[in-house]
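Peer 1: With the input below, show me the fold.
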Amino acid sequence: MKWRNRRRSSNIDDRRGQRMKSGAKFSIGGIIMALIAIFVFKQDPMQVVSGMVGGQSSQSTSTEQTNYQPSAEEQDVYDFVSVVLADTEDTWTQIYRQSNAKYPHPTLVIYRDRTPTACGTGQAASGPFYCPADQKIYLDLSFLGELKRMGASGDFAVAYVLAHEVGHHIQTVTGISSKVRKAQSQTNNAGQNALQVKMELQADCLAGVWANQTQQRTQFLESGDLEEALSAAEAVGDDTLMKRAGVPPRRENFTHGSSKERMNWFKRGANTGLIGSCDTFNGVI
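Peer 2: Down below sits the predicted model:
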């Protein structure tokens, strides 16, 4: 991906030098269990974190500033994601303008270990996530190393992850998310998971729309970039994660979609560049 010497977003809240002051401590075993719950069983990261905190989250909102100095490698990644965020801003602003609407930019929060959010305590173990309550995307850069270990390498794999979270922002500001939550409140656990899968697959498709529209606007893609995004989509499919953990994949437990589904919906958005091609709900909501 061609990204150096390009515009960087100013909508970044850099909290890498902040530390939450709290008496809550987590064991290595507890963190591992949280990772399994989130990446294998796709539980809500905020619910997992709340369970780990054990009711102490209300006492864990204060922070202190430290003299944190990032490595040159980490700073390079920080600069990269700021360019990707800027690209999402420019592309979605252009798409919104076609409908005579103004695109509300989300904020990207870069943090280390733990940070307060409007959705509860954010934690590195939860991976990247979007909080609709404050319309912010939360990212601990250490997750990108985990992404590589999961078989998703390359800079565009990282761009795909960020664009997917921006897709959730689009769903929030357009009212799709609230419709999904309402529908989920009227069904059982299996139905709730099925709706969540549709929402995640739509975010994958919207990430593909962003890739298509940004390529038309800037010619930023390099050879192999889309393959990197597809590898990332494959690596985080529910069935792939469950198999890796030694758990038999069961469709009723899926919350993000299979590897094949995630790749297909990203490809659909990337091939068409049209938001209308991303109707994963097909009249359900």
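Peer 1: contacts and neighbour counts: CA atoms only from here.
Peer 2: Will do.
Peer 1: So what's the residue count around residue 86?
Peer 2: Residue 86 has 19 neighbours, counted by other CA atoms under 10 Å.
Peer 1: let me fix that: residue 32
Peer 2: Using other CA under 10 Å: residue 32 sits among 12 other residues.
Peer 1: To compare against the first, here's the next sequence to fold:
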Amino acid sequence: MKWQGGRRSGNVEDRRGMSGGQKLTLGGIGGVIVLIIGFLMGGDPSEILNQVQNQASPATQQGPVESTPEEDRLIEFSDVVLASTEDVWGRLFQENGKSYPIAKMAIYREGTETGGCGFGQKAFGPFYCPGDQTIYLDLSFNRELSNRFGAKGEFALAYVIAHEIGHHIQNVFGVLNKTNAMRAQMSEREYNKISVMTELQADFYAGVWAHYATQLSDVKLTADDIMEGMRAAAAVGDDHIQEQSTGRSNPESFTHGTSEQRAYWFKKGYESGDLNAGNTFNDPSLQ
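Peer 2: I've put the predicted structure just below:
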């Protein structure tokens, strides 16, 4: 993956100098599941926030930013990848007679306030907040990808960012509003299926970005990068994470899709590059 020297978005806010604290009390298996869901990446963070109990009000203070060469590199990398998504989606929207609304990214440590999604925490993993159209990312998640989930290589983090941008695309298209409205009308088991469809479509959009990235942006991808993306998608499948954490998986509790499904939809987006091919909500296999 070639990205060094590429255009930087400039829409990345560095919040690492802001320290925030919030009490998070989660008991028993329920608490474990909430944290597991958080690490699955993506979706409406309110799905996690609504389950969190006994949270204290956060306190935030501004301080000097202490960085490391690794963090500096990850911030530059994330900035270039975000710029690449802007270039790709900007062109695709333009070709369809529309203007692409830019998403922002906030880099933080441990916890941070969001613009409409409550207090974001490291335990939630990377997430997109529709309220302020911002991706929230704690850089330590890059180590989680490699060490905990086994998703190695630079493209693994690029896939994560592209997946969250996929949720931004869904927000722009009005998909997130519709799926969130369904939540109050369904049982948890029924809504989990909608959540899976939503996440898999975000994986598909990540694949669409990868399809056009080399052609339309400064990020240049190889076949090996795409394989890394598929492995990263598989690494954060519900079944893989649940089995890794508890020794078994429960399909009825899946909210993001299996490893096979996530890799499949990312690959489908990459191979087709066709926005019309990503309607997961009408796919019979997901009903």
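Peer 1: Would you mind finding the match for residue 124 of structure 1 in structure 2?
Peer 2: Residue 124 of structure 1 maps onto residue 122 in structure 2, with residues paired by TM-score structural alignment.
Peer 1: Hmm, I typed the wrong one, I wanted residue 100 of structure 1.
Peer 2: Per TM-score structural alignment, residue 100 of structure 1 is aligned with residue 97.
Peer 1: Kindly provide the distance from the match of residue 124 of structure 1 to residue 264 of structure 2.
Peer 2: 28 Å (CA to CA, to the nearest Å).
Peer 1: contacting residues for the closest residue to residue 44 of structure 1 other than its chain neighbours?
Peer 2: For residue 44 of structure 1, ignoring the flanking residues on the chain, the nearest one in space by CA to CA, 6 or more residues apart in numbering is residue 38 at 6.8 Å. Residues in contact with residue 38 of structure 1 (CA atoms under 8 Å, 6 or more residues apart in numbering) are 44-45, 48, 126.
Peer 1: do that again at 10 Å, thanks
Peer 2: The contact partners of residue 38 of structure 1, taken as CA atoms under 10 Å, 6 or more residues apart in numbering, are 32, 44-49, 125-127.
Peer 1: Just the buried residues of those.
Peer 2: Among the contacts of residue 38 of structure 1, the ones that count as buried by 16 or more other CA atoms under 10 Å are 45-46, 48-49, 125-127.
Peer 1: quick check, nearest of these to residue 269 of structure 1?
Peer 2: Closest approach to residue 269 of structure 1 among these (CA to CA): residue 127, at 23.7 Å.
Peer 1: wait, isn't the closest one in contact with residue 145?
Peer 2: No. Assessed by CA atoms under 10 Å, residue 127 of structure 1 is found out of contact with residue 145, at 11.0 Å.
Peer 1: now the match of residue 124 of structure 1: how far from residue 211 of structure 2?
Peer 2: For residue 122 of structure 2 relative to residue 211 of structure 2 (CA to CA), the value is 30 Å.
Peer 1: Report the buried residues of the longest helix anywhere in structure 2.
Peer 2: Ranked by number of residues, the top helix in structure 2 under DSSP state H is helix 188-216. By neighbour count on 16+ other CA under 10 Å, the buried set for helix 188-216 of structure 2 is 191-214, 216.
Peer 1: How about stretch 13-26 of structure 1?
Peer 2: 15-20.
Peer 1: So which of those residues sit within strands?
Peer 2: 18-20 (DSSP state E).
Peer 1: Any chance of a markdown table for the residues you listed, columns distance to residue 8 of structure 1?
Peer 2: Putting these into a markdown table (distance: CA to CA, whole Å) gives the following:
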| residue | distance to residue 8 of structure 1 |
| --- | --- |
| 18 | 22 |
| 19 | 25 |
| 20 | 27 |
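Peer 1: Of the residues you listed, just say which sits nearest to residue 154 of structure 1.
Peer 2: For those, the nearest to residue 154 of structure 1 is residue 18 (28.4 Å; CA to CA).
Peer 1: That closest one pairs with which position in structure 2?
Peer 2: Checking TM-score structural alignment: residue 18 of structure 1 goes with residue 18.
Peer 1: Could you verify my assumption that its match touches residue 106?
Peer 2: No. Residue 18 of structure 2 is beyond contact range of residue 106, at 11.5 Å (criterion: CA under 10 Å).
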